[in-house]
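Engineer: Structure, please.
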Amino acid sequence: MRARDFSVLLGVILIVVMLIIPLPTWLLDILILLNISLALLIILVSMNTKEPLEFSIFPTLLLLVTLFRLGLNVSTTRSILGKAEAGNVIDTFGNFVIGGNVVVGFVVFLILIVIQFVVIVKGAERVSEVGARFTLDAMPGKQMSIDADLNAGLISDEEAKRRREKIEQEADFYGAMDGASKFVKGDAIAGIVIVLINMIFGLAIGMMQHGMSFGDATSTYTLLTVGDGLVTQIPALLVSTATGIVVTRAASEGNLGHDVTKQLFAFPAMLYVAAGVIFLLGIFTPIHFLPTTIIAGALFLLGFTLKRAEEKLSEETEEEVAAEEEEPDMTTPENVVNLLTVDPIEFEFGYGLIPLADANQGGDLLDRVVMIRRQLALEMGMVVPVIRIRDNIQLQPNEYVIKIRGNEVARGELLLDHYMAMSPGVEDESITGIETTEPAFGLPALWIGEDMKDQAELSGYTVVDPPSVVSTHLTEVIKAHAHELLGREETKQLVDHLKESYPTLVEDVTPNPLSLGDIQKVLSNLLKENVSIRNLPVIFETLAEYGHLTKDMTLITEYVRQSLSRQITKQYAPEGETLYVATLSAQVEKTISEAVQQTEHGNYLSLPPEESQKIVEAIHQEAERLSQMGRSPIILCSPAVRMYVRQLTERVLPQVPILSYNELEPNVEVQSVGVVT
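Structural biologist: As a prediction, this is how the structure comes out:
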């Protein structure tokens, strides 16, 4: 165990010893001086912190210091009442500091108690309560602000994580301070009670057990009690002041001394006014002229010095601004390199759609982007990169563009003062508007005005507002291109996150037998077919089992899909619904399986172009027939040919799921409503 840890444990044990075992007076002197030194150190540290979290241990330290001081009170009380002595330090405070005058010492002690209990403790307790309440109330707003900055690209993921942790630590700190301030209040009350006990019982013990006269007993025990009270209450006052300083400190760029001098003397002209008032007091009042003149002169000199320093700083700032406004050298390598950065996802819009993203105009696009990232994290199991949102004057006013890795993948148009209405299948001729196409799924739709919204809803139309239209479109685009957004860096983040809970499992998979790139290929293959990768433990169990057997990542992906059979079944047949599918005929499966070529680098399909075209057209016809029946088009085939069928259809029919028998749970009811021949 390190010396620091041992010293803290030894201190706690010492507190227990003081409560039980009588201590010699020389040891009491050392502990009393240690108590005063510790209180001084605490208040000096609290004054030099820039923000409360730099002294996050303060609530616990406050409890330990309070217990230590109360343990000292018990030991000194035992010594005062038992031996009529309490060591050199207490005797010095009782005689030298208060001049041996009992009344003066008692009054000084009462003043310290009043200052500590009524002013500092009460104020610190109230500030702690209010600080804890407002910190907790402000947490949701701060979290949303962090998410908005993250989505706008103003901060990185690491910075967002650090800020969230800081918010949680602040809430914990102020909550702890709210409770710890009660210790300070209790300590002040205990100090008063202990002094009264020492005085009353000391007077009785001195007269009855030690045979002292009333005057001697009063003088002896009152001086010792008041000295003991001053010795303990002065450190208590320092710690109480430190409590008030910590809970009233706001985050700043300097310590307390820096902030006080900077802000108190921020207006040098006001020092001239203060100097003039003090000088006039010395002239027109009986106050002595010499001290008022000295103070007024000091204030005037300070104001003059600060004014000169402020003017000099202003001149330097103007020179720096002028230098920055000069045309920069665009030939430097730094400027060129910065132009090479490509954002993973970009959302650009024309100037007519600026109200969508402007919170001052009621726009909630940033909040919706936050929800999209959370939704996709739950659905797809991946962390969507930061979505860069910007306006583009080259677009039409109501037009927007979605880019993936710098390339446009989707485009749409919005009318902010309209609603998009999609027909339930039966057209209502009374519903009129501007014909358009729903951008996410390509369905025919109408832009209708506010006056026709209620009527369209009564007619069964699906009516959505423009922000919902663009949110849905953005969500579907990200889903369709999720496999492109999952690179090696993103895969490493997922692996590192899994390693926190399953370290052994991750070690069995990577870096041997599979590299990070191999894992990325498997996860990308799953996302490409809209299979969530959130269940990483199951995926890695399969990778650990088959990673030693083959280096064909496409084949390993098939094994992973079969391990995720329960998830895939629930995805296409939720709540035990019947799964309507079109199956491949035996002839088609035989044709495909015979065309598979095996090489040392893996298997691939070698079909003549005319054969491939026939199979794809047959699958397309069956998918259309299922859609016309009101069923989601799903193609079911044997596990041996599933991945090759997918290779045939992924370019022409990327949205049509290709499933194998091994990817479905035995309890799901499958009904074939078509055969691909």
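Engineer: Please count neighbours and contacts with C-alpha atoms only from this point.
Structural biologist: Fine.
Engineer: List the contacts of stretch 295-310.
Structural biologist: For stretch 295-310, contacts defined as Cα atoms under 8 Å, 6 or more residues apart in numbering pick out 265, 268, 269, 270, 271, 272, 274, 275, 276, 278, 279.
Engineer: and the closest residue to the second one other than its chain neighbours, what element?
Structural biologist: Leaving aside its sequence neighbours, residue 268 sits nearest to residue 303 (Cα to Cα, 6 or more residues apart in numbering; 4.6 Å). Taking DSSP states H and E as the criterion, residue 303 maps to helix 289-325.
Engineer: Second chain to compare with the first, below:
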Amino acid sequence: MKIREFSVLFGVIMIVVMLIIPLPTLILDLLIILNISLALLIILVAMNTKEPLEFSIFPTLLLLVTLFRLGLNVSTTRSILSNADAGNVIETFGNFVISGSALVGFVVFLILIIIQFVVIVKGAERVSEVGARFTLDAMPGKQMSIDADLNAGMISDLEAKQRREKIEREADFYGSMDGASKFVKGDAIAGIVIVIINMIFGIVIGMTEHSMDVGTAANTFTLLTVGDGLVSQIPALLISTATGIIVTRAVSEGNLGSDVTRQLLAFPTMLYIAAGSIFALGVFTPINFFLTFSIASLLFVLAWFANKTLKSEALEAETAAAAGQEEEVDMKSPENVVHLLTVDPIEFEFGYGLIPLADTNQGGDLLDRIVMIRRQLALEMGMIVPVIRIRDNIQLQPNEYVIKMKGNEVAGGEMLLDHYLAMSPGVEDPAVQGIETVEPAFGLAALWITEDMKDTAEGSGYTVVDPPSVVSTHLTEVVKAHAHELLGREETKQLVDHLKETYPTLVEEVTPSPLQLGEIQKVLSNLLKEKISIRNLPTIFEILAEYGQMTKDMDLITEYVRQGLSRQITKQFAQEGSAMQVITISGGIEKQIADNIQQTEHGNYLAMDPGVSQQILESISRETERAAGNGQPAILLCSPAVRMHLRQLVERYLPQVPVLSYNELEPSQEVQSIGIVQL
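Structural biologist: Coordinates of the predicted model:
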């Protein structure tokens, strides 16, 4: 690896040396042959690449070989003008290739210059410029396509990252080619100037320093100059052609050779027509019949082979089509609407005014935030959140967004992207002015403020957040609140299979006997419904194995699991090192609940008089409001026997109020009552 790196560095240093130090003719011959070989290698590699990025070093390589060729021009010019000798290679080109005629050589050189400068260089320059422009214009659409595939679950995060990197590399490549094509143009102009200078000053130097007459000086220096021009312009022509090939190559399945032969021979009938036309040209005109007959025969043979190949490919395609014909007919039948029944677990839809949230080209990082939300919920709740599908919806207001669960809208809000959301610390500051609104995640009163008001709000103790943070927080809380709906049997099976990899004996003892997968899902769903993490699956399964054989009442088993997770629940609701402040339930209410529990073969349920239930709810509501007014959390604490039924009573009206039992707290946890619920 070091040898390769140092060889390139040594080559660049030698180019600089060539510009300064005169070189012997033998070394010049070697470098000229090396220049021709390098140009031939570059054009062959360009022809065999399938897409431009396979030769991504080409723009830099183009600069280096152009500099190398110009260095050779300086060295050969020095040798020609000072010694009237430029080595064996240039002399051979001057005498053998152009037959010793300076005029013929000069005309050939001019033709090469015109072909390179007017045709190839101009075309490659224009294609590079247009290719760079269209590549940059297409980047936002390609990025959105990648993001859509990622959100749909069609590709992984790694594949999306690789595709984005490829798009960025394509843009950089075409931009570099746009600049590198200018070097090719400049090199062609420099070649013309160097030849003219060599011829004019060569004649002058030959007459003054080498004592030649005008004719001898003109013939000698013209031959050497034209020979030098040819040995430099032939590699330049090859590299210019390679430049044109690279910038005109579209992404295809093969290299240039395979594409050209496959596509030119794709229409055998046209080859037959061409063969007949050439044959008729030889019959009805004085053109040599042998030549036209040979070319026509070659075209006829090519057409025959191409037709045979196409028939073979068509037969293979028909066989493949016949194999999938039945499936295709099913898909096209009017009765097949299965694909219309798919419902995404989670959808985030937004109006066109919020597109910058998801567009990475406009600085949007919503996709990255959603990835972090899924990871955060996996750590906090212990469940795998399904892929969140993101799409724009023109039916929504420009600044509106909605969150859907299984096709049903569960939450929504409005964003002002050029504002910040400021939430009051409790004491309003008249200096902070903005548009009144409600924070969507927790329902707090807030203001949309401008950026110049941000420092004032923060100085007054306001909590100031940007719109992407507001959206991601709202989405996180919505997913937490509906986590139990997202956990189905399929998701439960994934969790069980993951646990089985490390605890196979424990899983086998729980399922499929005594508990089915659906019963396990019921327990986990009950826990998530009250925002209890199910990440500690080994402990949960230990309790399921112990109590699963005693009862089929999954609500009762859930209570046993909660008690087994007492350390986790205590840590979740209590601040470390301080007493847990709770609202206790009076003995009278607990007796009322216990006396109205109905037992059936399908489980127990609470059948309480509606008037009594209303009184209990009003009392709980008063105590929770009093606690919230004092800045204290509202946590209900009751006996284990009635916890489940009390939760069922309050969850419809006060879903955010947690209900705990004494057995769900660690014995060492200090408890302080800040209120009592009583009739």
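Engineer: what's the closest of the contacts of stretch 295-310 of the first structure to residue 475 of the first structure?
Structural biologist: Residue 475 of the first structure lies nearest to residue 265 out of the contacts of stretch 295-310 of the first structure, by Cα to Cα, at 54.3 Å.
Engineer: Just give the number of residues close to that closest one.
Structural biologist: Residue 265 of the first structure has 16 neighbours, counted by other Cα atoms under 10 Å.
Engineer: Check residue 123 of the second structure too.
Structural biologist: Using other Cα under 10 Å, residue 123 of the second structure has 19 neighbouring residues.
Engineer: Now do the same contact list for it.
Structural biologist: If you count contacts by Cα under 8 Å, 6+ apart, residue 123 of the second structure has them with residue 244.
Engineer: re earlier: average offset of the helix holding residue 303 of the first structure relative to the second structure?
Structural biologist: For helix 289-325 of the first structure, the mean deviation from the second structure after alignment is 1.7 Å (mean Cα distance after the TM-score superposition for the first structure).
Engineer: which of the residues in that helix are buried?
Structural biologist: For helix 289-325 of the first structure, a neighbour-count test (16 or more other Cα atoms under 10 Å) marks 289, 292, 293, 296, 297, 299, 300, 302, 303, 304, 306, 307 as buried.
Engineer: Which is the succeeding secondary structure element to it?
Structural biologist: Next along the chain from helix 289-325 of the first structure, counting by DSSP H and E, comes helix 333-338.
Engineer: counterpart of that next one in the second structure, which residues?
Structural biologist: Counting by TM-score structural alignment, helix 333-338 of the first structure pairs with no residue of the second structure.
Engineer: Which other helices and strands does that helix contact?
Structural biologist: The helices and strands touching helix 333-338 of the first structure, judged by 3 or more Cα pairs under 8 Å, 6 or more residues apart in numbering; DSSP states H and E, number zero.
Engineer: still on that earlier bit, which ones among the contacts of stretch 295-310 of the first structure are found in helices?
Structural biologist: Residues of the contacts of stretch 295-310 of the first structure located in helices (DSSP state H): 268, 269, 270, 271, 272, 274, 275, 276, 278, 279.
Engineer: How many residues are close by the last one?
Structural biologist: Burial measure for residue 279 of the first structure: 20 neighbouring residues, criterion other Cα under 10 Å.
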